[in-house]
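Colleague: Pasting the sequence and the predicted coordinates here, then a few questions.
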Amino acid sequence: MTVYRTFCETAASFPENTFLCVPAYENRAYYPEGMEFSYETASVEIERLKDVYRRSGYGSGHRVAYLLENRPEYLFHFLAANALGISVVPINPDYLHDEMLYQMDHSEVDMAVTIASRFEDLKAVVNESVKEPSLVVFEDFPELLPSPQTRAGDLTPDLQSEVSLLYTSGTTGRPKACILTNEYYLEAGRTYLELGGLAEIRRGEERLYNPLPLFHMNAGAVSFVCMLLSGGCLVIPDRFHPSTWWQELVQTRSTIIHYLGVVPPMLLNQPVSEQETNHSVRFGLGAGVEPELHDVFEERYGFPLIEVWGMTETGRIFVNRHEPRQIHTRAFGRPEDDMIARVVDEHDMDVEVGQDGELLVSCRGKDPRRGFFAGYLKNDIATEEAWKGNWFHTGDTVRQDETGMLYFVDRKKNIIRRSGENIAAAEVEAVLQSHDKVAQVAVIAVKDEIREEEVMACIVLKGATSPTGKLATSLFNFARGKLAYYKPPGWILFVESLPTTGTQKIQKTQIFESGVNPLEQPGIFDFRKMKKKISK
């Protein structure tokens, strides 16, 4: 009935199997020589942590935030918290002060746990937050924690208990918090486990290498729970490193890999090595590989890349796991499990086969929301709008053929997809609009040969302000000081005006005429090389 109870059952069946693995990487601050934790070893530590939380007064109704990067110990804390009904709120380590403050206040956490190198950053956030939660350093995690401000409830955790809050970018600026339950996590893992076809999971044998962050549903829910259910091992690098990718896969004996669209071209650009075919990988699972690179990758490295579709809100995924996969298209599978689909027009009427429309999904049976997210925290209006007619509106434009195969076309929402990160254009616009030199701003997505899409800001300046390179740099730095490194504009273009409707709403589709490449406009400034992680 809970993720924790599922772990206990699996640990009893596979005590000596490796549960979590960290590949060796000398430039990483933790476990530079690598580390493995068996189910039995993990169980001992999880029980210890559970006892610490319980004795300190934490339980049902409490939330704890974690800024632990991609350390495997995050999942120990996750399971200990899950056992007691505590909800976890993972923090994106790339978030800056204002972003973390919003998350802290919105989630109303009772305590935050952070690595020592980020203590001062999080302390500044806690000091400004409304609730002022306790702050604990992960490396010095005590045997008795600061007491929560409220007493724990007496509810026993079950399928519908809140497990975590995952923040996902929305079109209205600030990220929305998806409430995820035990049912969500278990359904996400079960669906993956039972896929079959080219994505068959062998019980007790798989070692799944996922370079994506644990605060995303891909690594932190789908992959994690699938391995947990099957007695497999989740391999957790700190992030994607193209130069050491094959070395890590061979070293960790990985049998499955997860990828984003940015991964295949970066690996194909690496020099040929013996290790790239000396691995044990059976298949890769991911989304966004360019059709023209699909068979090139598979022929060079010797395993299939299986395209999927999913969202934080859905948990479950569509998977293109049976031949013929139509790898020269953007096919991502057919509805074959509990999650069903429709393709509709702007009036939610089904479109004809082969026509573009918005993808709507729901659960087969009496409860269309079963296994999905439980709603957006403190935003019932957005929740019900998304579930209009009891179909979840994904905001993705797709088409479906006569066989039921779904093909990705584009994103209907005002979201920019850069290297796997969803960036709300409205959030970037809000930051730039607050600068005293900016009169109007429109943020749009432009194609990028490496990162799928990049952020472009079209800016109208106030008064007689001159559109200089110095000002463009100043605006970029201004945004970089308030947003995670991947969100500021990679391109800035100063324009005299922006097209608007009669109600003064900017019409982004009319900024550039059809066939015009925005990146070829005179006077555009390129800041892509400055979009790097800030060392902590």
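Modeller: That came through fine.
Colleague: From now on I want contacts and neighbour counts done on CA atoms only, so please keep to that.
Modeller: Noted.
Colleague: I'd guessed V109 sits against Y66; true?
Modeller: No - assessed by CA atoms under 8 Å, V109 is found out of contact with Y66, at 10.1 Å.
Colleague: Which neighbours do these two have in common?
Modeller: Counting by CA atoms under 8 Å, 6 or more residues apart in numbering, the contacts common to V109 and Y66 are V89.
Colleague: V235 and L20, how far apart?
Modeller: 6 Å (CA to CA, to the nearest Å).
Colleague: quick one: which of those two has more around it?
Modeller: The neighbour comparison of V235 against L20 (other CA atoms under 10 Å) goes to V235, with 30 against 25.
Colleague: quick one: the strands in the stretch 101-250 of the chain?
Modeller: 111-114, 134-137, 162-168, 176-181, 207-209, 233-235 (DSSP state E, counting those that start in this stretch).
Colleague: so what does the longest one touch, helix or strand wise?
Modeller: So that's strand 162-168. strand 87-90, strand 176-181 (3 or more CA pairs under 8 Å, 6 or more residues apart in numbering; DSSP states H and E).
Colleague: and the first one, how far from the chain's centre?
Modeller: Averaging C-alpha positions (CA atoms, centre = their mean, to the nearest Å) puts strand 87-90 14 Å from its chain's average.
Colleague: can you redo the strands of the stretch 101-250 of the chain as a markdown table with distance to G395?
Modeller: What follows is the strands of the stretch 101-250 of the chain, written out as a markdown table (distance: least, CA to CA, whole Å):
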| stretch | distance to G395 |
| --- | --- |
| strand 111-114 | 33 |
| strand 134-137 | 38 |
| strand 162-168 | 13 |
| strand 176-181 | 15 |
| strand 207-209 | 29 |
| strand 233-235 | 31 |
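Colleague: Minimum distance to L260: which of those strands has it?
Modeller: Of all those, strand 207-209 sits nearest to L260, with 12.8 Å by CA to CA.
Colleague: Name the residues that touch the next helix or strand after the closest one?
Modeller: Downstream of strand 207-209, the next assigned helix or strand under DSSP states H and E is helix 217. Helix 217 is contacted from outside by L166, M311, T312, G315, using CA under 8 Å, 6+ apart.
Colleague: try this one next to it:
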Amino acid sequence: MATLSVAAVLAENARRRPHKTALVEGDLRLSFEQVWQRSLSRAGALTGLGVRPGDRVALMAPNTAEFPVAYYAIAAAGAVVVPVHLLLTAPEVEHVLKDSGATLLLVHPGQAATGRAAAQALGIRAVELGGELDRLAADARPLPTYVTRAADDPAVVFYTSGTTGVPKGAVLSHFNLVMNATVNAFDANDIRADDVALGALPLFHAFGQTVSLNSTWRAGATLVLLPRFDAARAIELMVKEGVNTFHGVPTMFVALAAAAGAADALPELRVCVSGGASLPVAVLERFEAAFGATVYEGYGLSETSPTATVNQPVFGTRAGTIGHPLWGVDVEIARAETEDRVELLPPGELGEVVVRGHNVFSGYLGRPEATAEALVDGWFRTGDLGTKDEEGFLRIVDRKKDVIIRGGYNVYPREVEEVLARHPQIAQVAVIGLPDELHGEEVCAVVVPAEGTAPDPAALTEWSKEHLGRHKYPRRVEFTDTMPLGPSMKVLKRELRTRYTGA
């Protein structure tokens, strides 16, 4: 039996580069050895609380130093991490705790009210990070090293945002996560031990956890945490700490490009990775012009650890694409209508993106039917529509369920958004389908206007007519100050649909 643990990512750094700065948060600076010792002492406290290998421990915390310490402590104790989104209500947290079978909740003081209410409702113990856990750790005997696990044992259970029905727990193994961190660090991009990365993505989300935390530390590099993303503050912090690596979602790239003009100085960025949602080419161009840095756009899902593809220097980058599959991963296009088997399509054809490789999850916790629907013929069906060209570049066209059918014609919101994002008065746009008696669905653009502008809806529709096919341009334009964002900073289109249906 092969053994492996995510905890090795930190343990090996403590052995190889003990005195190197691992973590920076405000004035706090910790070396790899210090982070590992803190994790081992807290792992001792968890063991004292009755946590056994294979038990599930929920972790609810923002991007403060407590998160990585607790994350690696849970892994070191041989338990399974269940990260909890910070924007959830107490009943939603209760669902995650109950569904995962968590026996303990570690919660940051800032989230304690919500976390404790959920834990109490289920009779689960909640321990606060900081004071309470520190006291328990001081009284406990630290673990001498991490508990060995089988490579295929569960390491983390991610609750997927649940665009359909209730959130499901995607079970990822130690092998999934260690491999994804390793190939992200050494094969996808050239990550070096002297790099400094900004940890602005939520660490409770797969993208932040694998790409910002685990991949950065897999390479032995330094992680600078930013507990709350604010573009001006992020630029200031990156300059101050010599950050050269930035991982973000499109909304962050939009904000950074807008804030660059007013900044006193800009960081010298070497590696910028975008994921989480499609990055409009206009935003990519604005960011690259402002920062003089290349953006490597990638793609993945909680179920794929998360990275499946990314633009990689070895293949060259292409704006508007999600690049090539990661080392050891296959990503192809399958016929979307055929659900009981995977029928691969030739280059250039539109279909459902399917993934297989070391990054594909074990399944949905306690949901064999949902697992069987998602894992077909050894492939994971993503629910995203895309194409693959002759050179192997992949492109995401849209979510299968976000496609608008207007008068019998398919309209892909992503395509309309790409065009509208180029309008000088539009800072951000989301395109949705709204019920329409005549056409079945009507195309609606929800727009955040560029600062200092007051666009006219009729003029925007007229402008769109010149750039988009007759069935594609938005007949309805709505304005909003901010987009509703999910815990992973994705625009919540279902909320927009609810807001503007019948409005």
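Modeller: Structure's in. What do you need? Owing to the predicted nature of the structure, the values given are computational and were not obtained by experimental measurement.
Colleague: I'd like the helices and strands packed on strand 162-168 of structure 1 written out as JSON lines, with mean neighbour count and distance to C458 of structure 1 added.
Modeller: Converted to JSON lines, these look like this (neighbours: other CA atoms under 10 Å; distance: least, CA to CA, whole Å):
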{"stretch": "strand 87-90", "mean neighbour count": "25", "distance to C458 of structure 1": "33"}
{"stretch": "strand 176-181", "mean neighbour count": "24", "distance to C458 of structure 1": "25"}
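Colleague: Present those strands as CSV; the columns should include distance to I340 of structure 1.
Modeller: Formatted as CSV, those follow (distance: least, CA to CA, whole Å):
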stretch, distance to I340 of structure 1
strand 87-90, 29
strand 176-181, 20
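Colleague: Output the residue interval of structure 1 matched by the longest helix anywhere in structure 2.
Modeller: For structure 2, the longest helix by residue count, based on DSSP state H, is helix 32-48. Matched against structure 1 by TM-score structural alignment, helix 32-48 of structure 2 falls on residues 39-55.
Colleague: And the matching stretch against structure 2, how far off on average?
Modeller: Stretch 39-55 of structure 1 differs from its equivalent in structure 2 by a mean of 1.4 Å after superposition (mean CA distance after the TM-score superposition for structure 1).
Colleague: What are the buried residues along that stretch?
Modeller: 39-43, 46-54 (16 or more other CA atoms under 10 Å).
Colleague: how distant is stretch 331-351 of structure 1 from the center of its chain?
Modeller: 23 Å.
Colleague: Stretch 45-58 of structure 1 now?
Modeller: 28 Å.
Colleague: gap between the most centrally placed residue in structure 1 and T312 of structure 1?
Modeller: Residue closest to the mean C-alpha point of structure 1, counted by CA atoms, centre = their mean, is H216 at 3.2 Å. Going from H216 of structure 1 to T312 of structure 1 by CA to CA gives 8 Å.
Colleague: Overlap in contacts, the two.
Modeller: Common neighbours of H216 of structure 1 and T312 (CA under 8 Å, 6+ apart) are L166.
Colleague: Just the buried subset of the contacts of helix 217 of structure 1, please.
Modeller: Using 16+ other CA under 10 Å, the buried members of the contacts of helix 217 of structure 1 are L166, T312, G315.
Colleague: between the residues you listed, which is closest to N517 of structure 1?
Modeller: The closest of those, once distances to N517 of structure 1 are taken by CA to CA, is T312, at 32.1 Å.
Colleague: Translate the closest one into the numbering of structure 2.
Modeller: Looks like T312 of structure 1 aligns to S302 there (TM-score structural alignment).
Colleague: Minimum distance to V353 of structure 1: which of the strands of the stretch 101-250 of structure 1 has it?
Modeller: Closest of the strands of the stretch 101-250 of structure 1 to V353 of structure 1 is strand 162-168, at 31.1 Å (criterion: CA to CA).
Colleague: can you list contacts of that closest one?
Modeller: With CA under 8 Å, 6+ apart as the criterion, strand 162-168 of structure 1 contacts 82, 85-90, 107, 175-182, 215-217, 312, 422.
Colleague: which residue numbers in structure 2 go with that strand?
Modeller: Going by TM-score structural alignment: strand 162-168 of structure 1 matches residues 154-160.
Colleague: Off-centre distance for the matching stretch?
Modeller: 13 Å.
Colleague: Equivalent analysis for stretch 59-75 of structure 1, please.
Modeller: Counting by CA atoms, centre = their mean, stretch 59-75 of structure 1 comes out at 16 Å from the chain centroid.
Colleague: From one end of that stretch to the other, what's the distance?
Modeller: Across stretch 59-75 of structure 1, first to last residue, CA to CA, it's 17 Å.
Colleague: in that stretch, what counts as buried?
Modeller: For stretch 59-75 of structure 1, by 16+ other CA under 10 Å, it's 59-75.
Colleague: So which residues of the stretch 1-150 of structure 1 form helices?
Modeller: For the stretch 1-150 of structure 1, the helices defined by DSSP state H, counting those that start in this stretch occupy 3-13, 39-55, 73-84, 97-107, 119-128.
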